[in-house]
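Chemist: Below is the structure, and that's it, no one-letter string:
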């Protein structure tokens, strides 16, 4: 439902969608989303999902325009639009207030977007578990999901996490397009988990597999290195051909996936990974790896599902 007086009711042009909630993280996400819209030569749509007591049982009209709740919602989107236009004055920005469950409403709104942008922390409807909002949207949104994280104005390459899965192939397509739009190099990082070493005294073999901090054999022989290199090279081979302008390189590591990706993100301007993987990335969206990245990545993070439509367009 569009708020009375909202601008830009036609969302067909709004290729980048950002959800805001009045928090500073939401405002930063609006600025980031404006930059993404500028890169694509498209428009930005700012949305605030207004949750109130009856939302769970019925779709209700917004409160009267003179109510405090309505005025607060308008102030949230006004502030976010200001941050967006301040960051990118030439980007067309529209806004909307909807009422309902944030996850459900964002799922619907994302149908018309090429990219959904979220803050890494929030308040109101997002405050209880912003990590779960990002995980849910990454798993269900019909477009890639970009979560604002990390240091201010990050520089460096676009970092692509690859594991040879179909999801990482979709992520590779998105990452190459992003690198091309940004004029940035791309680094494809393949992290293979270390071999378990001897289990500590009193720990069963099964428990040892689940205990990340016990001693492990992190070494690789030449055959290991060759296999890891092959996985990474194959993951980006086709995309090198379709994006010959992107300077792409490959890096491999034998390490724990979570800390390896977190550490690598310190030198990147964007981290891109698939929604699900295999091997070291199994259960990424619902498990500890995704939670760690959402909480500790040192640059913005984009999660791409293999069935999302990726249309990173060049500027007109």
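Modeler: Okay, I see it. As the structure is a prediction and not an experimental result, all values here were calculated from the model.

Chemist: Could you use CA atoms for every contact and neighbour count after this?
Modeler: Noted.

Chemist: can you give me the strands for the stretch 51-200 of the chain?
Modeler: For the stretch 51-200 of the chain, strands defined by DSSP state E, counting those that start in this stretch occupy the ranges 93-99, 115-118, 145-147, 158-161, 186-192, 195-196.

Chemist: Tell me the helix or strand right after the shortest one.
Modeler: Reading on from strand 195-196 to the C-terminus, the next helix or strand found by DSSP states H and E is helix 205-210.

Chemist: Give me the next element, helix or strand, following that next one.
Modeler: strand 216-217.

Chemist: for the following helix or strand past that next one, packing partners?
Modeler: Scanning forward in sequence from strand 216-217 by DSSP H and E, the next helix or strand is helix 222-242. Applying 3 or more CA pairs under 8 Å, 6 or more residues apart in numbering; DSSP states H and E, one finds that helix 222-242 contacts helix 166-182, strand 186-192, strand 248-254.

Chemist: mind running it again at 6 Å?
Modeler: Using 3 or more CA pairs under 6 Å, 6 or more residues apart in numbering; DSSP states H and E as the contact test, no helix or strand touches helix 222-242.

Chemist: Contacts only, for residue 274.
Modeler: For residue 274, the contact set (CA atoms under 6 Å, 6 or more residues apart in numbering) comprises 167-168, 171, 303-305.

Chemist: Below is structure B, check it against A:
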């Protein structure tokens, strides 16, 4: 009996440890309610101010979550600066000279640190700022799960390989998102992030000069700002209809062959996602709901929790 009791005790201890491990890995919408009750309002205030100053910043902060979470999970690795002994992700091809908003994250972090030192992670700031940016530009809100911790590492190679390129065809887009656990439908919904923001000429030049599945007037209007050579960094809105409003116009544009990027128009080009684009183009509420759900799912990609990682004092470097 003694050995049976001992065995039971050991089994119970293991079971309890497993439960604790599972609990620590769970994110919670109320994570900061006690430890930093003003965290979310502080983040929102800074985001609203930044977007008021420059509407494009809303798209930039939204994009930061995407480029962070698609590389080893939502761990704020994208925020880390290179040093003489450390290589981050900022110089990866999808990021170099393209992602922005780091100064806004720095401001948010400083503001939060002033009220709750060492409590709120940079990884959580990124996902909350993305949500608040969408709301600031008229889009949907969603409940952000919290409790992520910050990485002490980054991966330049994964940033280069796992962030979908604007040159991808539909099969490549579906595969890229599938590798992160998203369905084709969720990929189409999340692509709606391109209803705000701008793209550089270098990323759509080939489309407006060489592709045939593009409205000719639309292509001509873009060529004046994006010549066949040079001016690589000239910007054009991803959604020319309502470039600073988070709505479903992106999909209406696709139906009319007015997608800016090659990868955009691939969603409506005689393929398996055409019907989904059509649905979103006629039902704003369906798109907004699906987008919000997709963002929640993206925010849950491989978070560091419990004792993993750290809470950075400065989002640009490890402690």
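Modeler: Here it is on my side, so go on. A quick note: this is a predicted structure, and the numbers were derived from the prediction, not measured.

Chemist: With both chains overlaid, what TM-score comes out?
Modeler: The TM-score (TM-score structural alignment, normalised by the length of the first structure) is 0.29; 144 aligned residues with a CA RMSD of 5.8 Å.

Chemist: wait, which of the contacts of residue 274 of the first structure is closest to residue 133 of the first structure?
Modeler: Relative to residue 133 of the first structure, the closest of those is residue 303; by CA to CA it sits at 13.0 Å.

Chemist: if we can go back for a sec, any of the contacts of residue 274 of the first structure buried? List them.
Modeler: Among those, those buried by neighbour count (16 or more other CA atoms under 10 Å) are 167-168, 171, 303-305.

Chemist: would you turn the residues you listed into JSON lines with distance to residue 291 of the first structure?
Modeler: As requested, those are exported to JSON lines (distance: CA to CA, whole Å):
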{"residue": "167", "distance to residue 291 of the first structure": "18"}
{"residue": "168", "distance to residue 291 of the first structure": "18"}
{"residue": "171", "distance to residue 291 of the first structure": "18"}
{"residue": "303", "distance to residue 291 of the first structure": "12"}
{"residue": "304", "distance to residue 291 of the first structure": "16"}
{"residue": "305", "distance to residue 291 of the first structure": "17"}
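
Chemist: ok, so of those, who is nearest residue 47 of the first structure?
Modeler: Nearest to residue 47 of the first structure among these is residue 303, at 20.2 Å by CA to CA.

Chemist: Within the helices and strands, which one has the closest one?
Modeler: Element membership of residue 303 of the first structure, judged by DSSP H and E, is strand 301-304.

Chemist: Who are the packing partners of that strand?
Modeler: For strand 301-304 of the first structure, the elements it packs on are strand 145-147, strand 270-274, judged by 3+ CA pairs under 6 Å, 6+ apart.

Chemist: tell me the angle of the last one relative to strand 186-192?
Modeler: If you take axes from the mean of the first three to the mean of the last three CA atoms, to 10 degrees, strand 270-274 of the first structure sits at 50 degrees to strand 186-192.

Chemist: Moving C-terminal from strand 270-274 of the first structure, which element do we reach first?
Modeler: Taking DSSP H and E, what comes next after strand 270-274 of the first structure is helix 288-296.

Chemist: tell me which residues of that following helix are tucked away?
Modeler: Result for helix 288-296 of the first structure [16+ other CA under 10 Å]: buried residues 289-291, 293-296.

Chemist: Quick one: name whatever helix or strand follows the longest helix along the second structure.
Modeler: Using DSSP state H, we find that the single longest helix of the second structure is helix 2-24. Note on helix 2-24 of the second structure: by DSSP H and E, the next helix or strand toward the C-terminus is helix 39-53.

Chemist: List of residues touching that next one?
Modeler: With CA under 6 Å, 6+ apart as the test, helix 39-53 of the second structure has contacts from 57-58, 108, 132.

Chemist: so which of those is the most crowded?
Modeler: residue 58 (29 neighbours; other CA atoms under 10 Å).

Chemist: Now do the contacts for that residue.
Modeler: Shown in contact with residue 58 of the second structure (CA under 6 Å, 6+ apart): 51, 133.

Chemist: what's the angle from the one helix or strand it maps to to helix 39-53?
Modeler: Remark: residue 58 of the second structure resides in helix 56-69, with elements defined by DSSP H and E. Orientation of helix 56-69 of the second structure against helix 39-53 (the same axes, to 10 degrees) gives an angle of 130 degrees.

Chemist: got the buried residues for the very next helix or strand once past helix 56-69 of the second structure?
Modeler: Note on helix 56-69 of the second structure: by DSSP H and E, the next helix or strand toward the C-terminus is helix 102-115. By neighbour count on 16+ other CA under 10 Å, the buried set for helix 102-115 of the second structure is 102, 104-106, 108-113.

Chemist: would you list those in a markdown table and tack on distance to residue 4 of the second structure?
Modeler: Formatted as a markdown table, the buried residues of helix 102-115 of the second structure follow (distance: CA to CA, whole Å):
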| residue | distance to residue 4 of the second structure |
| --- | --- |
| 102 | 58 |
| 104 | 59 |
| 105 | 56 |
| 106 | 57 |
| 108 | 56 |
| 109 | 53 |
| 110 | 56 |
| 111 | 56 |
| 112 | 52 |
| 113 | 52 |
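
Chemist: tell me which element residue 199 of the second structure falls in.
Modeler: Element membership for residue 199 of the second structure (DSSP H and E) is strand 198-200.

Chemist: do residue 47 of the first structure as well
Modeler: Using DSSP H and E, residue 47 of the first structure falls within strand 44-50.

Chemist: who does that strand touch, helix- and strand-wise?
Modeler: On a contact count with 3+ CA pairs under 6 Å, 6+ apart, strand 44-50 of the first structure meets strand 16-19, strand 93-99.

Chemist: The longest one packs against which elements?
Modeler: With contacts defined as 3+ CA pairs under 6 Å, 6+ apart, the secondary structure elements packing on strand 93-99 of the first structure are strand 44-50.

Chemist: neighbouring contacts of the strand it packs on?
Modeler: Against strand 44-50 of the first structure from outside (CA under 6 Å, 6+ apart): 14, 16-20, 37, 93-99, 102.
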